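**Q** Following is a predicted model, sequence given first.
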Amino acid sequence: MVFAIALPMTLAFLTTPLLGLVDTAVVGRLGDAALIGGLAVGAMLFDIVFTAFNFLRSSTTGLAAQAMGREDWVEQQAIFWRALITSAVVGALVVVASPVLIWAGLIFMSPGENVGAAAQTYLAIRVLSAPVALANYVVLGFVLGQGRSGLGLLLQTVIYGTNIVLSILFGLYLGWGLPGVAWATVISEIIGCAAGLLIVISGFRAVARPAWSKILDAAALKRLLSLNTDIMIRSLGLMFAFVWFTRLGAALGELQLAANAILMNVFMVASYYLDGLANAAEQIVGRAVGANHRPAFIRAIKLTTLWSFVCAGVTTLLFLVFGDRVITMLTTVPEVRELASVYLPWAALTALTGALAFEMDGVFIGATWSRDMRNMMLIVLPFFVLAAHFLGQAFGNHGLWAALNIFLAGRGVFLMIVLPRRTRETFVACHAGSERLA
């Protein structure tokens, strides 16, 4: 059951870093390191905003899975409509506030003049996709909560497959460059949103249709708001860590920033690869909590943790062996290739150091233990900020990558420490001997 859910979503999530690889390759072949840096900064700032609202996917997955475990079909539909309404409001606000957000983000990142101009061009176009991109989070979260990972794979393939094709067409063949890459994203998000809403809504059963009073129930909205706020804080903390890493890397120069941008695609491949198993944990754990079935909960943790580390080990090994070839495909700039090869082992290691963090995220999202995710992030993040600063000063880019690996490992360990206590508190009936946590 774990791989029946995880494999389709692993393939689905791999389309995201694949898109990043294609976008970087398209811009990298323009022969300008400033454009590579501009894409990296622009994509990072865009991800800050959108990762902050990733709760739309995470909370929808956990709540839908728990409702499914209780066999509450009316509440499942109500969860979908609450989240979709939220995504529409938030998406519209992001578009309206985009000039201020872009201005503030570029001031914080402090890129060079050429990099900043490229990033602003990219962001001004891509932000137009905000409402549909957030709606896609809701659709994906809902189908994952239902265990329909095959449909999730289909929808992600539609979005990112279209994006990849259009990025190559607009960016290279039509000669639009970086703006073409941004427009490709906007159009693909619209197409994916239309397909997702059509499939999900057409599958709703009329007998389980919730009344508006059910959708707008005060207690349910309060729980959703609390859950979303906690996950948003956690997600902002996570993105701040990557922004801080990018900002300190930018201070080392354009070439160093471009090399790190190439290597972050290596990390993203590993992260989305592990997200497939984390999503299996979300769905199975959510059902177990909804049904108050502790044995299924424990088994899900054991299986997904084991396979997370196995897959992470394989991913690290593959990048250590073939990483230089990947770098060569992503950029034609010799200096960027050389620098990226130097720091490749650090990037490859992120799969192993981040494996437990991804796994625990899946467990805590499925169980809707959002407060613990928030608290652990607020504990670990200050240590990373300080470590990146001082290690970066002492050892340059090697220090930055070392600090990033420490941060990833620390998140997983701190969540694992909290896990036994939260398990005891959540399940009202348990059989302590044979089912205790390993």
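**A** Arrived safely. Model, not experiment: these values are computed from the prediction.
**Q** Going by C-alpha atoms from here, please, whenever you check contacts or count neighbours.
**A** Fine.
**Q** Report how many residues lie close to residue 366.
**A** A count of neighbours around residue 366, defined by other Cα atoms under 10 Å, yields 34.
**Q** what about it, distance to residue 129?
**A** Computed as Cα to Cα, to the nearest Å, the residue 366 to residue 129 distance reads 28 Å.
**Q** got the buried residues for the strand or helix carrying residue 225?
**A** Element membership of residue 225, judged by DSSP states H and E, is helix 218-250. Within helix 218-250, the residues scored as buried using 16 or more other Cα atoms under 10 Å are 220-221, 224, 227-250.
**Q** got the angle for the very next helix or strand once past that helix vs helix 218-250?
**A** Downstream of helix 218-250, the first helix or strand assigned by DSSP H and E is helix 254-290. The directions of helix 254-290 and helix 218-250 differ by 160 degrees, with axes from the mean of the first three to the mean of the last three Cα atoms, to 10 degrees as the criterion.
**Q** What is the helix or strand following helix 254-290 packed up against?
**A** Next helix or strand after helix 254-290 toward the C-terminus (DSSP H and E): helix 294-330. Judged by 3 or more Cα pairs under 8 Å, 6 or more residues apart in numbering; DSSP states H and E, the packing partners of helix 294-330 are helix 2-28, helix 254-290, helix 334-366, helix 432-435.
**Q** swap the cut-off to 6 Å and go again
**A** Applying 3 or more Cα pairs under 6 Å, 6 or more residues apart in numbering; DSSP states H and E, we find helix 294-330 packed against helix 254-290, helix 334-366.
**Q** what comes up buried for that helix?
**A** In terms of neighbour count (16+ other Cα under 10 Å), helix 294-330 has its buried residues at 294, 296-301, 304-305, 307-309, 311-313, 315-317, 319-320, 323-324, 326-328, 330.
**Q** another structure for you, compare them:
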Amino acid sequence: MFRLFAAWRHAPTHRRVWALAAPMILSNLSVPLVALVDSAVIGHLPHAHQLASVAVGGTLYTLLVWVMGFLRMGTTGFAAQASGRNDGGTLRQVLLQGLLLAFGFALLLSVVAQPLKGFALQLMQPSAELDDLAQLYLNTRLFGLPAALGSMALIGWFLGAQNGRAPLAILLTTNLFNVVLDLWFVLGLEWGVAGAARASVIAEWSGLAVGLALTRGALRQNPGRLDRQALGRWVNWKPLMAANRDIFIRSLALQLVFFLVTVQGTRLGDTTVAANALLLNGLLLTAHALDGLAHAIEALSGHAIGARNRLELRRVLTVAGGWSLLASLAFGLFFLFGGTLFIQMQTNIPDVREMAIAYLPYLAALPLVAVWSYLLDGLFIGATRAREMRNAMLLAVAIALPLGWLLQDLGNHGLWLAFLSFMLLRGLCLGAIARRLQRQRQWFEPPHASAVVHTPKGP
């Protein structure tokens, strides 16, 4: 306990955490604001199926993007450890590898999305109006997929390089463009659901352009030489690909849960899926804010592990963990006492408002339940221990799915109870594995199949 108190009192660690967390919180908060703006703009159109189509189409697009979360998370861990070793050559290698993977997977997913879209909508059994608009929205958003994945790789690399301002510039550019164009295309030009999708595509390409421009300055601050021949050897791809594979499986399992929540909500009716979408916007708001602190843990814990500094690692986890707990409590109180206004800002459809407000207590409980999984994800990513993170997620899903099936007779209440249980299980499973690694003193040992391959630093 004394060591934790001493770690919390270390002022330089507070400054380092907030130097990364503050810009990431600001930029992350702008991400759910896009969904909030889409919901608010489309939610003031006359029909519930218009709002529901953005929720369904947006969920399918998010599924494609978020299962590629390894492009950010894997890149952060390897870049952070390279930064801890002052290895500019490896930083350059990780940057180029991340971008090549992003554009390659964007091409692959654009092909996969078509059969996936048909299967998913058939499984949801939506109304004819909802089906048509959801397909239109998704097909348009796919034009922005290469930019979205490229930006993810850039954000992960900048974080690993201890640069929190560049991700802020990328995300703010993307999301501010989206807000302005959303209002113009939907309300000004009256393009409806298609206008919301077009705004997002233009915004995503704008954010990627800003990110690519900022890499030059970051590389100047981390001198080194890229070994171009190393990129042609599998041994230099294997560690990153192994970590990315495990993070992909983990992300796929997580997105499966969110997809099933949307599927079950859709089966309960257009009003239910629309109300749940408004509530999940609240979860996105919370998650992206708390992820700002989790991102700081990723970068700083990876840096500490790369430098093999145990004291630095303890200080980072203590400071970022303390602030995360305080922030999650603040969000819970906000949704408990201000949730009605939060829902009313998003839609004026009476049935959707009434249902969403009735389920606000579940949203208020989510931050305190979910915060632990966000924190521990950050630690595992910084340590490039993707396999253990994957195993924890699969175990949580394996326990939560039967629970959700047992609770389905409770309707939407059962759906939210199952979802809360899943978020709690995520933290418990990660915590158990983290405790085992701590007892065995393995945090500073290279994870299986994830040791970083060094490249020359150059003259």
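**A** Yep, that arrived. Just so it is clear, the structure is predicted and the values come from calculations on it, not from any experiment.
**Q** where does the TM-score land?
**A** The TM-score (TM-score structural alignment, normalised by the length of the first structure) is 0.95; 428 aligned residues with a Cα RMSD of 1.5 Å.
**Q** if we can go back for a sec, whereabouts in the second structure does the helix holding residue 225 of the first structure align?
**A** Using TM-score structural alignment, the residues of the second structure aligned to helix 218-250 of the first structure are 234-266.
**Q** can you count the residues close to the residue mapped onto residue 165 of the second structure from the first structure?
**A** Under the alignment (TM-score structural alignment), residue 165 of the second structure pairs with residue 150 of the first structure. Using other Cα under 10 Å, residue 150 of the first structure is surrounded by 19 other residues.
**Q** Please name the nearest non-neighbouring residue to residue 150 of the first structure.
**A** Nearest residue to residue 150 of the first structure in three dimensions, chain neighbours excluded: residue 8, at 5.6 Å (Cα to Cα, 6 or more residues apart in numbering).
**Q** list the contacts for the aligned residue in the first structure for residue 85 of the second structure?
**A** Per TM-score structural alignment, the equivalent position to residue 85 of the second structure in the first structure is residue 70. For residue 70 of the first structure, the contact set (Cα atoms under 6 Å, 6 or more residues apart in numbering) comprises 290, 291.
**Q** how far away is residue 70 of the first structure from residue 392 of the first structure?
**A** 50 Å.
**Q** One more: residue 342 of the first structure?
**A** Applying Cα to Cα to residue 342 of the first structure and residue 392 of the first structure gives a distance of 16 Å.
**Q** Of the two, give the one with the bigger neighbour count.
**A** Between residue 342 of the first structure and residue 392, residue 392 has the larger neighbour count (other Cα under 10 Å), namely 21 against 13.
**Q** Can you tell me what that one aligns to in the second structure?
**A** By TM-score structural alignment, residue 392 of the first structure lines up with residue 408.
**Q** Which element, helix or strand, includes the residue nearest to that match when sequence neighbours are not counted?
**A** Nearest non-adjacent residue to residue 408 of the second structure, counting by Cα to Cα, 6+ apart: residue 414, 5.4 Å away. Secondary structure from DSSP H and E places residue 414 of the second structure in helix 412-439.
**Q** how many degrees apart are that helix and helix 360-382 in direction?
**A** With the same axes, to 10 degrees applied, the angle from helix 412-439 of the second structure to helix 360-382 works out at 30 degrees.
**Q** Run the chain-centre distance for helix 412-439 of the second structure.
**A** 17 Å (Cα atoms, centre = their mean, to the nearest Å).
**Q** Could you do stretch 212-223 of the second structure as well?
**A** The chain centroid and the centroid of stretch 212-223 of the second structure are separated by 24 Å under Cα atoms, centre = their mean.
**Q** Just the buried positions in that stretch, please.
**A** Buried residues in stretch 212-223 of the second structure, counted by 16+ other Cα under 10 Å: 214, 215, 219, 222, 223.
**Q** Residue 2 of the second structure: which of those residues is nearest?
**A** residue 222 (36.8 Å; Cα to Cα).
**Q** Surely that closest one touches residue 89?
**A** No. At 8.6 Å, residue 222 of the second structure does not count as touching residue 89 under the criterion of Cα atoms under 6 Å.
**Q** Skip ahead from the host helix or strand of residue 159 of the second structure and say which helix or strand is next.
**A** Under the criterion of DSSP H and E, residue 159 of the second structure resides in helix 145-160. Following helix 145-160 of the second structure in sequence order, the next helix or strand is helix 165-182 (DSSP H and E).
**Q** after superposition, how close is that next one to the first structure?
**A** Superposing on the first structure and averaging over aligned pairs (mean Cα distance after the TM-score superposition for the first structure), helix 165-182 of the second structure comes out at 0.9 Å.
**Q** Just the buried residues of that helix, please?
**A** Going by neighbour count (16+ other Cα under 10 Å), the buried part of helix 165-182 of the second structure is 165-179, 181-182.
**Q** try stretch 365-376 of the first structure
**A** Going by 16+ other Cα under 10 Å, stretch 365-376 of the first structure has these buried residues: 365, 366, 367, 368, 369, 370, 371, 372, 373, 374, 376.
**Q** Run a quick neighbour tally on the residue nearest to residue 150 of the first structure.
**A** A total of 20 residues lie near residue 8 of the first structure under the criterion other Cα under 10 Å.
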